[in-house]
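Undergrad: 3D, please:
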Amino acid sequence: MNPPIIQRFKDYYSDFDQQSVESLGELYAVDMHFRDPLHQLDGLEAVQLYFEELSRDLTHCRFEFLHEMVNASCAYFHWTMHYAHPRIKGGQALSLNGVTHIRFDDRVLFHEDFYDMGAMLYQHLPLLGWAVRSLNQRLLRGSTRP
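TA: Below is the predicted model of the structure:
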């Protein structure tokens, strides 16, 4: 049986866009550490500010948990994030796969997300997206020359 924090974690992210940043205090320890491809943050307050900014213009965002590995003090989740933002690909619904590692006791002490920033953001921006898609196609063909 999983520790209660695991279900609270999954419930929060399953409806991420419906959650308040204030409720993060029920999930995360005050002195927690957070990492993702863009940030390293120390402390609950820093994470609350980051999530507030991150979710400000989201049309929707939810996480679908596909697999998990849990023991007494850490867990790994494989997920798909379903999201839409008006400034990313014209607000279209998008999906992104990733993995989260957490360490916990009664609250999350450490949270690290692993995902492809190109797949999440860069390839959906007009000029940068064209460059990222072109580079990906060249790499798939086995050459970086035009």
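
Undergrad: drop to CA atoms for contacts and neighbour counts, all remaining ones
TA: Fine.

Undergrad: Pull out the buried positions in the strand or helix carrying Leu127.
TA: Leu127 belongs to helix 126-141 when assigned by DSSP states H and E. Neighbour counts over helix 126-141 (16 or more other C-alpha atoms under 10 Å) mark 129, 132-133, 135 as buried.

Undergrad: To check against the first, give me the structure of this:
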Amino acid sequence: MYYTAYQNALSKTNSAPAPDNADQLFRNVFNNLQSADLHAAIDESYAKQFYFNDTFKTITDSASLKDYLSKTGRAVTKFEVTLEDVVQSDEDVYVRWTMTMQFKVLGKTIDSHSVGMSHLRFNEAGQIIVHQDFWDGADAFYQHLPVVGFWVRAIRNRL
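TA: Just a heads-up that it's a prediction; the model follows:
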């Protein structure tokens, strides 16, 4: 289902050349996840309507993204995204990043590190209209959960 939604988003967007500050718009949102500035960063960085998929959830409007990312920020004790590389190809921007996240599961502190890449497209106003993440959420999050984590690790070990 996400494949089709992503392909539809790519075909239906009227993207414009990426702004010079494309990487900063991305960084402003994801390094403010636990900040009072998060909503303002989303308003600056994202159009009112867009396609966003982080492999966990698909979102198409700024109010829902604000709610989702605010909840994510409150659910973790630490969250940081480091941009490792930014590449532009026509109107497409690809951001390779490392994410460090700390959260608690059953009273145990989990430090999670993962790598990923985000595909971004922008509108004429320089705001994000397509944001598709490519990363392994199972490695970063699910493997640390009781019961679910056991099965994720067991399946991986069998492959």
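
Undergrad: Would you mind reporting the TM-score between them?
TA: With the length set by TM-score structural alignment, normalised by the length of structure 1, the two chains reach a TM-score of 0.82; 138 aligned residues with a C-alpha RMSD of 2.1 Å.

Undergrad: quick revisit: relative to Pro37 of structure 1, which of the buried residues of helix 126-141 of structure 1 is nearest.
TA: Nearest to Pro37 of structure 1 out of the buried residues of helix 126-141 of structure 1 is Val132 (C-alpha to C-alpha; 16.9 Å).

Undergrad: Quick one: map Phe51 of structure 1 onto structure 2.
TA: In structure 2, Phe51 of structure 1 lines up with Leu69, judged by TM-score structural alignment.

Undergrad: Give me the spatial nearest neighbour of its match, chain neighbours excluded.
TA: For Leu69 of structure 2, ignoring the flanking residues on the chain, the nearest one in space by C-alpha to C-alpha, 6 or more residues apart in numbering is Leu33 at 6.4 Å.

Undergrad: Same question for Trp79 of structure 1.
TA: Phe65 (4.5 Å).

Undergrad: What are the boundaries of the strands in structure 1?
TA: 28-35, 40-42, 60-70, 74-84, 94-104, 108-115 (DSSP state E).

Undergrad: Quick one: the residues in structure 2 that the last one pairs up with.
TA: This points to strand 108-115 of structure 1. So strand 108-115 of structure 1 is aligned with residues 128-135, judged by TM-score structural alignment.

Undergrad: what's the mean distance for that stretch versus structure 1?
TA: By mean C-alpha distance after the TM-score superposition for structure 1, the fitted stretch 128-135 of structure 2 averages 1.1 Å away from its aligned residues in structure 1.

Undergrad: Skipping its backbone neighbours, what lies nearest the counterpart of Trp151 of structure 2 in structure 1 in space?
TA: Matched to structure 1 by TM-score structural alignment, Trp151 of structure 2 sits across from Ala131. Distance criterion C-alpha to C-alpha, 6+ apart; nearest residue to Ala131 of structure 1, sequence neighbours excluded, is Gln123 at 7.8 Å.
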